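S.K.: with the sequence up front, the predicted model follows.
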Amino acid sequence: MKLTGVIIDCASTKFTDSATGLLKIANETIIERQICLLKQVCQEIILVTNEPHQYLPIVGSSIRIITDYFKGSGALSGMHAALSLAKSDSLLVVTPDMPFLSVQVITSMLKDKIETGVQLVVPESQGQLQLFHSIYDRSCIKSTEKLIEEQDAGLVNILEHVSFKIIRNEDLLPISYRVQSMEDYQRAIQFNETNKIS
């Protein structure tokens, strides 16, 4: 089954002058790390951002860059845009502040989606559902449209409208790590050096 990798730039926390995905770990930006890894398992990669000028010098034409259809709905808007334009029926959705994606976890999640036929496969780490680094079916677009119309709904509310499977494994902790502060960034650099991740 084909898979589209989607990077949704919806970060509400901004602690640097540039986008978080442009921070460097081991001499490459987080988004470059993501693209390199996603190319191993995805036939298409989409970046959803309303500030494409920040990323173009880094990613060039190596991936598709699209913008939200609906403004002001955060991750739901980005999700809707990706679900509308993706070429695959399955979409892995992440954010550009996640430096430790996993090919092994992604491959396992896609297998689970195929075997169970659910619309969403979502990891659970430290008791929290990780709606980013999850695999969504394109059929989720109807649910995202409904939630956008409700205006006060968030991405977590999609669980009320779709069939899903939760995967639980303590080894999932690194993939759920997000860089949302300078302290997070320093910890990510240290973790990368300690674990020799490149």
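M.R.: All right, it came through fine.
S.K.: going by C-alpha atoms from here, please, whenever you check contacts or count neighbours.
M.R.: Fine.
S.K.: secondary structure class of Ala81, three-state.
M.R.: helix (DSSP: H, G, I helix; E, B strand; the rest coil).
S.K.: which residues touch it?
M.R.: Residues counted as contacts of Ala81 (C-alpha atoms under 8 Å, 6 or more residues apart in numbering) are Val48, Ile66, Thr67, Asp68, Tyr69.
S.K.: relative to Ile63, how far out is the nearest residue to Val156 once chain neighbours are set aside?
M.R.: Distances taken as C-alpha to C-alpha, 6 or more residues apart in numbering place Leu131 nearest to Val156, at 7.2 Å, with adjacent residues excluded. Using C-alpha to C-alpha, to the nearest Å, Leu131 is found at 22 Å from Ile63.
S.K.: give me the more crowded residue out of those two.
M.R.: Leu131 (20 against 16; other C-alpha atoms under 10 Å).
S.K.: now do the same end-to-end measure for stretch 57-69.
M.R.: So stretch 57-69: terminal residues 24 Å apart, C-alpha to C-alpha.
S.K.: how far out from the middle of the chain is stretch 27-38?
M.R.: Relative to the mean C-alpha coordinate of its chain, stretch 27-38 is positioned 13 Å out (C-alpha atoms, centre = their mean, to the nearest Å).
S.K.: ok, Asp97 - contacts?
M.R.: Listed by C-alpha under 8 Å, 6+ apart, the contact partners of Asp97 are Thr20, Gly21, Ile30, Ile31, Arg178, Val179, Gln180.
S.K.: ok, the closest residue to Lys39 other than its chain neighbours to Gly117 distance?
M.R.: The shortest distance from Lys39 to any non-neighbouring residue, by C-alpha to C-alpha, 6+ apart, is to Ile45 (7.6 Å). Going from Ile45 to Gly117 by C-alpha to C-alpha gives 23 Å.
S.K.: could you do Ile166 as well?
M.R.: Ile166 is 13 Å from Gly117, where distance means C-alpha to C-alpha.
S.K.: now swap in Ala19 and tell me
M.R.: With distances taken as C-alpha to C-alpha, Ala19 is found 36 Å from Gly117.
S.K.: and here is the other one:
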Amino acid sequence: MLTGVILAGGKDRRMQGNPKALLPFGPEKLIQRQLRLMQPVCSELIVVTNDPKPFLRLLEPEIRIITDFVPNQGPLGGMHAGLSLARNRDVWLVGNHMPFISSQAAELLQERKHEGFDAALPLVQGGIYPLHGIYDRSCADLIWSLLQGGEPTLNRFLKVLYWGELHETIFQENGIGSGFIESFSRQEEYERLLRQYDASFCDLEKFDSSDINHHGRL
């Protein structure tokens, strides 16, 4: 069983204050699209946000909407809340800036995690993508210690987390393109990915990310 968590916090200053999760992407809002893509492999879906009101009006009642336990701590604050309240042991964490997330990739990452790791992360084009990873629910305790110690950064988290990578060749062997890790943080990047979506009709296997810059990797 898998819990899907979308981190939908942040002030989105570089998007003129427009929440990424509520931007249109094709015929639906981006958050609706992400939840739809996660649903086939997730028995539980959670949205972590600092402002629940827009999501309460938009999402189905079975979607759990929660807020950070400790506000203003960046992605780790949202990750801590999602992991802490997940009902399943395996948790698929994604950022709300990733339109092309892949449930097939998540299943492969879950298999990798079960080889004895606390988390499994994709290694694609030389970068690690912690916001498309599978985590053990117990990672919440590790994040809490970082929050309490004043070190709430993803880089620090990865240094103390026991994680295993899954190389992009494994995804390719399973017919999964690298587009699932694409993300945006600025208006022009959003518009570029939206154009790419329109051109490909969102067929991820046909999605060609070779001309798009990567902004979500570490």
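M.R.: Thanks, I have the structure now. These numbers were taken from a predicted model, which means no experiment stands behind them.
S.K.: now what about the TM-score between them?
M.R.: Overlay of the two chains. TM-score (TM-score structural alignment, normalised by the length of structure 1): 0.92; 196 aligned residues with a C-alpha RMSD of 1.7 Å.
S.K.: hang on, the earlier thing: which element, helix or strand, includes the residue nearest to Lys39 of structure 1?
M.R.: Per DSSP states H and E, Ile45 of structure 1 falls inside strand 44-48.
S.K.: what range in structure 2 matches that strand?
M.R.: Using TM-score structural alignment, the residues of structure 2 aligned to strand 44-48 of structure 1 are 44-48.
S.K.: quick one: average offset of that stretch versus structure 1, please.
M.R.: For stretch 44-48 of structure 2, the mean deviation from structure 1 after alignment is 0.4 Å (mean C-alpha distance after the TM-score superposition for structure 1).
S.K.: list the buried residues in that stretch.
M.R.: Applying a neighbour-count criterion of 16 or more other C-alpha atoms under 10 Å, one finds Glu44, Leu45, Ile46, Val47, Val48 buried in stretch 44-48 of structure 2.
S.K.: output the residues you listed as CSV; include the columns distance to Gly149 of structure 2.
M.R.: Shown next, in CSV, are the buried residues of stretch 44-48 of structure 2 (distance: C-alpha to C-alpha, whole Å):
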residue, distance to Gly149 of structure 2
Glu44, 31
Leu45, 29
Ile46, 26
Val47, 26
Val48, 22
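S.K.: let me see the ranges of the helices in structure 1.
M.R.: 30-38, 52-59, 75-85, 103-116, 141-150, 182-195 (DSSP state H).
S.K.: I'd like the distance between the residue nearest the centre of structure 1 and Ile30 of structure 1.
M.R.: Central residue of structure 1 (C-alpha atoms, centre = their mean): Val94, 0.6 Å from the mean position. When distance is defined by C-alpha to C-alpha, Val94 of structure 1 is 12 Å away from Ile30 of structure 1.
S.K.: distance between stretch 129-138 of structure 2 and the chain's centre?
M.R.: Its chain's C-alpha centre and that of stretch 129-138 of structure 2 lie 8 Å apart, by C-alpha atoms, centre = their mean.
S.K.: ends of it, what's the gap?
M.R.: End-to-end distance of stretch 129-138 of structure 2: 20 Å, with C-alpha to C-alpha as the criterion.
S.K.: run through who's touching it.
M.R.: 83-84, 86, 88-95, 101, 106, 109-110, 113, 118-123, 154, 181, 216-218.
S.K.: in strands only, show me those.
M.R.: Counting by DSSP state E, the part of the contacts of stretch 129-138 of structure 2 found in strands is Asp90, Val91, Trp92, Leu93, Val94, Gly95, Ala119, Ala120, Leu121, Pro122, Leu123.
S.K.: for the strand holding Ile45 of structure 1, enumerate the helices and strands it packs against.
M.R.: strand 3-8, strand 64-66, helix 75-85 (3 or more C-alpha pairs under 8 Å, 6 or more residues apart in numbering; DSSP states H and E).
S.K.: right, and the ones you listed - which one's nearest Ile148 of structure 1?
M.R.: Of all these, it is helix 75-85 that lies closest to Ile148 of structure 1, at 6.7 Å by C-alpha to C-alpha.
S.K.: how far away is the closest residue to Pro71 of structure 2 other than its chain neighbours from Glu62 of structure 2?
M.R.: Excluding the flanking residues, the one nearest Pro71 of structure 2 by C-alpha to C-alpha, 6+ apart is Gly77, at 6.6 Å. Going from Gly77 of structure 2 to Glu62 of structure 2 by C-alpha to C-alpha gives 23 Å.
S.K.: please apply the same query to Gly74 of structure 2.
M.R.: For Gly74 of structure 2, the distance to Glu62 of structure 2 - C-alpha to C-alpha - is 26 Å.
S.K.: comparing those two, which shows the higher neighbour count?
M.R.: More crowded of Gly74 of structure 2 and Glu62, by other C-alpha under 10 Å: Gly74, with 16 against 9.
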